[in-house]
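Undergrad: Output the structure for:
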Amino acid sequence: MARKQVPLRLDPAVYDAIARWAGDEARSTNAQIEMMLRDQLRRAGRLPKNIGEIPKPGRPKEQP
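TA: Take a look at the predicted model:
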């Protein structure tokens, strides 16, 4: 699936807080932001039904 690239301007303190949270959950900062956005869309009832789940945090398991 192609990913949309979006430039994003954040307050440095907000970015640092997100980066720390991402590190705590073994995610990249980008993945953490996407997780947060998806969570808010789901709560608001605006997440499209054809959107898959967010992958679990951490490195994907190697395929044998």
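Undergrad: When you work out contacts or count neighbours from here on, use the C-alpha atoms and nothing else.
TA: Noted.
Undergrad: To what extent is residue 27 buried, counted in neighbours?
TA: Applying other CA atoms under 10 Å, we find 20 residues neighbouring residue 27.
Undergrad: How about the one 3 residues further on?
TA: As a burial measure, residue 30 scores 12 neighbours (other CA under 10 Å).
Undergrad: Please give the structure of this sequence too, so both can be compared:
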Amino acid sequence: MPTSAKKAFALRLDPALYAAVERLAADELRSANAEIEVLLREALARRGVKPKAAASARRGRPPKEDNQP
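TA: So this is what the prediction gives:
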């Protein structure tokens, strides 16, 4: 299984709050997890905090190595 560059952790939310996040996520065609990340980034931006951009994962097949005869 590939490792994720994102930090995984358990988050306990009030069920009504999570339901609201799920509705918002569905309206914006996102997962609840992605919606929570967007909401956190927006909240941080309003406070003047800019987290470093994570290095994006390289997609596709790795290049062939030319060290074979």
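Undergrad: Where in structure 1 does the longest helix along structure 2 fall?
TA: Ranked by residue count and defined by DSSP state H, the top helix of structure 2 is helix 32-46. Using TM-score structural alignment, helix 32-46 of structure 2 corresponds to residues 29-43 of structure 1.
Undergrad: For stretch 4-17 of structure 1, buried residues please.
TA: Within stretch 4-17 of structure 1, no residue qualifies as buried by neighbour count (16 or more other CA atoms under 10 Å).
Undergrad: which bit of structure 2 covers it?
TA: Under TM-score structural alignment, the match for stretch 4-17 of structure 1 is residues 7-20.
Undergrad: now the end-to-end length of the matching stretch.
TA: Taking CA to CA, to the nearest Å, stretch 7-20 of structure 2 runs 23 Å from one end to the other.
Undergrad: Could you count how many residues lie near the closest residue to residue 41 of structure 1 other than its chain neighbours?
TA: On the basis of CA to CA, 6 or more residues apart in numbering, the spatially nearest residue to residue 41 of structure 1 that is not a chain neighbour turns out to be residue 47, at 4.8 Å. Residue 47 of structure 1 has 14 neighbours, counted by other CA under 10 Å.
Undergrad: Residue 35 of structure 2 now?
TA: 19.
Undergrad: Identify the residues contacting the residue lying closest to it once chain neighbours are set aside.
TA: Of all residues not flanking residue 35 of structure 2 in the chain, residue 25 sits nearest, at 5.4 Å (CA to CA, 6+ apart). By CA atoms under 8 Å, 6 or more residues apart in numbering, residue 25 of structure 2 lies in contact with 31, 32, 34, 35.
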